[in-house]
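J.: Okay, sequence plus prediction incoming.
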Amino acid sequence: MSTQPDLLYSEEEEALRSAVRDLLTDHCDAAGVIARTESDTPHDLALWKSLADGMGLAGLLVPEELGGQGAGHREAAVVLEELGRAVAPVPYLTSAVVATEALLACGDEELLGRLASGRTIGVLAVGLHTAPGAGHRTARLADGSLHGELTGVADAAAADVLLVPADDGGLYAVAAEAATVTPQVSFDLTRPLATVTLDAAPARRLGDAEPAVRRALRAGAGLLASEQLGVADWALTETVRYLKERKQFNRPVGGFQALKHRLAQSWLEIVSLRAAARAAADALTSGADTDVTVTVAQAYAAPVAVRATEEAVQLHGGIGMTWEHPAHLHLKRAKADSIAYGTAGAHREALAALVDLQAP
């Protein structure tokens, strides 16, 4: 007889949330993030060092014997909620989750230890839009080196090592300095994309690409839902706070019934998103119904996060449209996340196949 998962946050998870939120409050204010997006250094590597090296969060998914924390996806999900809430420009999802999961599939202990310490940033050289199980570009292997161009790779500019799938079916490690990383115009400047060009780049085979990439993208999709939850929850919380303070006709704007209904609808959607995101994180930890649970979470998460951030911009009125207010950062992250690791529509199609419920 199977037992239902406990999706409530444990005391340890709440303590982790508090510690991460305190750090982000001190070192990741909205004005600083906005200023960074307008500079030529979009990634906050000092913040990454505090999270990864200082708090040990880069190694949450790595076993203790390999230098990690030996925790699970539920803890990583809590971290991503807070990073989403702050729209933190750090490569946590790409390095500590996606690249780490690929290495766990390959069993490369040396590189896993380096990523777990946070002193090495790893990035899977697959387009951010790629859904688990979908096709993706590969590099060409010739004479032991790699050739080719891979586009839409998130956080490649911050990477020390690139994990590159090749046409021989292998996954290879390539030092970032051996590749040419060219920034692309990114809608979400807090998670910049780049084109990776390989021209006879030296490479070391790690293992088989197909199972490693599939596992990595599935974990990325499942835990992305927690980031989307953080983005949406920030949007609702800030909007409620603003509408309590803003007055029209000598009464708080939040007291008008039409706005109350819109806020209530957003709250209901976010509560449901929290359940879906927690279920996905728990399924990744336990291995029970993982494909279905992750797909459900991603099919639901994107539209909720986008609607919540759109409402935040609109209900903040004139100030919500300004570049100085952080609402645009959250809207852009929500929109970019809505196509990351597969669109909601792609996940609905995948879900139909998983539960054998095809369209007529």
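T.: The structure has been received and is ready for your questions.
J.: From now on I want contacts and neighbour counts done on CA atoms only, so please keep to that.
T.: Will do.
J.: Can you show me the strands along the stretch 101-250 of the chain?
T.: 122-124, 140-142, 145-154, 161-165, 170-175, 180-183, 193-202, 204-208, 247-248 (DSSP state E, counting those that start in this stretch).
J.: Let's have these in TSV, adding distance to Val20.
T.: Listed next are the strands of the stretch 101-250 of the chain as TSV, based on distance: least, CA to CA, whole Å:
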stretch	distance to Val20
strand 122-124	22
strand 140-142	41
strand 145-154	23
strand 161-165	26
strand 170-175	30
strand 180-183	29
strand 193-202	25
strand 204-208	32
strand 247-248	34
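J.: Mean neighbour count, those strands: which tops it?
T.: Mean neighbour count (mean count of other CA atoms under 10 Å) peaks for strand 122-124 among the strands of the stretch 101-250 of the chain, with a mean of 31.
J.: So which elements touch it?
T.: Secondary-structure packing of strand 122-124 (3 or more CA pairs under 8 Å, 6 or more residues apart in numbering; DSSP states H and E): strand 161-165.
J.: between the strand it packs on and strand 204-208, how big is the angle?
T.: Between strand 161-165 and strand 204-208, the angle comes out at 50 degrees (axes from the mean of the first three to the mean of the last three CA atoms, to 10 degrees).
J.: give me the number of residues near Ala352?
T.: 14 (other CA atoms under 10 Å).
J.: wait, I meant Arg114
T.: Using other CA under 10 Å, Arg114 has 18 other residues around it.
J.: Check it against this one:
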Amino acid sequence: MTKWGQVYKPLKAAILGKKLKAGESFYTLDTLCEKYNVSKITARRVLRELKLEGLLSSAGRRGTVVTDPGKNKGKNILVCLPSSSDVDNSVYKYFQGFYHIEKNCPFKIFPVQLKYLQEKYKRINDEVVLSAGLWVGEDKDGNAIEDITKFNFLTSKFNPVLIGSYKNFNGIPSVGSDYYKGFYDMTAFVVGKGHKDVAFVSPGHIQLRHAPRFKGFFDALTEGGAPFRPELLKSNPKRDAEGIKQIMNELLSLPRPPSAVICSSDNFALMILDYCEEKGIKVPDDLAVTGYDNIGISSISAPPLTTIDGRVELQSRMVVHLLEKRMGGIDISDEYVKIDPVLVIRNTV
């Protein structure tokens, strides 16, 4: 048996057997290390696994407390995420995170459609997780807008936790990637490689979810000494290959074309790689290209794409952790968790 398992199993048995009673303070990290003669890495693993099983919860200044093992039994978590092809890869990663947790939890996790929530809301007593993009639509010009009516309905009926959050929704617990940091780090990396004329391509660089991405790009660009050129900002609200082709034709016909293109998603970046292959443009020698999301195909594209991993599986785990805290009687209404993304360097810069 592993070292952490030798500590974890008797502690789990003590909680289930009520030798350690619900509401009691649990061992601190240092106490756990001393009592069982284990390292802090092992002790943290034990604490994490017990929390994932709903046997422990965080209680603010009280530290970690024992949770009633029967309290959350049979509790379901309904997860409602977008289903469009643009986000299928991210949705898959979200559910990978949820299903990994489900194996060690006393509750079940079910994917549901938005229509189901809208029709059955009076009969739903389970915990609900919503994508923060469910109420974002487009106006007649393709600009992103928030559907306030839909937002108010969903957040008032279900007391949800939000995932994929692009901002702090005051009073609603949420988890999301730090888009600003992701694009700041990527742009700083590109500028550090000597690129001064850098383009930015997104569905809409100043719209809602894309605003922090653009700000991260802008700040890193200017702080790195590269010029900000408005003509290098391009948007493709339809998110289609034809739109990308038109954008690339416009960029490369400029008197001083960009030497690098930073995209708000891997899908856009992969379309640009296809365009470059068709036009005989060598990546990264003639043009550097980057994406965001680290979807599966980005690692096997030609060439493999430099991108940002938003760590959506970790977002799923943090959402469940927040729900466990709430099930344990802790107020999480002001919780806003931003996950640090990771720069994934491959062969396109």
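T.: Received the coordinates, thanks. These figures come from a predicted structure and were not determined experimentally.
J.: TM-score them against each other, please.
T.: The TM-score (TM-score structural alignment, normalised by the length of the second structure) is 0.23; 132 aligned residues with a CA RMSD of 6.6 Å.
J.: quick revisit: which one of the strands of the stretch 101-250 of the first structure lies nearest to Glu101 of the first structure?
T.: Each of the strands of the stretch 101-250 of the first structure has some distance to Glu101 of the first structure by CA to CA; the shortest is strand 122-124, at 9.8 Å.
J.: Pretty sure Val161 of the second structure sits against Ser174.
T.: Yes - using CA atoms under 8 Å, Val161 of the second structure is in contact with Ser174, at 5.4 Å.
J.: Have a look at these two and say which one is more surrounded.
T.: Shown here are Val161 of the second structure and Ser174; by other CA under 10 Å, Ser174 has more neighbours (31 against 26).
J.: what's the overlap in contacts for Val161 and Ser174 of the second structure?
T.: Counting by CA atoms under 8 Å, 6 or more residues apart in numbering, the contacts common to Val161 of the second structure and Ser174 are Val319.
J.: Figure out which of the strands of the stretch 101-250 of the first structure is closest to Gly84 of the first structure.
T.: Evaluated with CA to CA, the strands of the stretch 101-250 of the first structure place strand 145-154 nearest to Gly84 of the first structure, the distance being 15.6 Å.
J.: Mind giving me the packing neighbours of that closest one?
T.: Applying 3+ CA pairs under 8 Å, 6+ apart, one finds that strand 145-154 of the first structure contacts strand 140-142, strand 193-202.
J.: and those strands as JSON lines, adding distance to Glu82 of the first structure?
T.: JSON lines is the format used below for these (distance: least, CA to CA, whole Å):
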{"stretch": "strand 140-142", "distance to Glu82 of the first structure": "39"}
{"stretch": "strand 193-202", "distance to Glu82 of the first structure": "22"}
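J.: circling back to that earlier point, out of the strands of the stretch 101-250 of the first structure, nearest to Gln228 of the first structure?
T.: Across the strands of the stretch 101-250 of the first structure, closest to Gln228 of the first structure is strand 145-154 (CA to CA), at 16.5 Å.
J.: what's the lengthiest helix in the first structure packed up against?
T.: If you go by DSSP state H, the first structure has its longest helix at helix 209-245. Of the remaining helices and strands, those touching helix 209-245 of the first structure by 3+ CA pairs under 8 Å, 6+ apart are helix 73-86, helix 100-106, strand 170-175, strand 251-252, helix 257-286, helix 290-315, helix 327-337.
J.: got the ones you listed as TSV, with distance to Ala353 of the first structure columns?
T.: Below are these laid out as TSV (distance: least, CA to CA, whole Å):
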stretch	distance to Ala353 of the first structure
helix 73-86	25
helix 100-106	25
strand 170-175	28
strand 251-252	49
helix 257-286	18
helix 290-315	10
helix 327-337	23
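J.: And those: which comes nearest Glu14 of the first structure?
T.: Proximity to Glu14 of the first structure (CA to CA) singles out helix 73-86 among those, at 8.2 Å.
J.: Next, count neighbours for Gln314 of the first structure.
T.: Residues near Gln314 of the first structure, counting by other CA under 10 Å, number 14.
J.: typo on my end, it should be Leu252 of the second structure
T.: Leu252 of the second structure, neighbours per other CA under 10 Å, totals 12.
J.: What lies in contact with stretch 16-23 of the first structure?
T.: Contact with stretch 16-23 of the first structure is made by 51, 75, 78-79, 82, as judged by CA under 8 Å, 6+ apart.
J.: Most neighbours among the residues you listed, please name it.
T.: Val79 leads those on contacts (other CA under 10 Å) with 28 neighbours.
J.: Looks like Glu102 of the second structure contacts Gln96 (just checking).
T.: No - with contact defined as CA under 8 Å, Glu102 of the second structure and Gln96 do not form a contacting pair (10.0 Å).
J.: quick check, Ile15 of the second structure in a strand?
T.: No - per DSSP: H, G, I helix; E, B strand; the rest coil, Ile15 of the second structure lies outside any strand segment and is helix.
J.: burial of it, as a residue count?
T.: Ile15 of the second structure: 19 surrounding residues under other CA under 10 Å.
J.: Could you do Glu245 of the first structure as well?
T.: Residues lying near Glu245 of the first structure (other CA under 10 Å) number 11.
J.: And for it, nearest residue in space, chain neighbours not counted?
T.: In space, and not counting its chain neighbours, Glu245 of the first structure is closest to Pro252: 6.2 Å by CA to CA, 6 or more residues apart in numbering.
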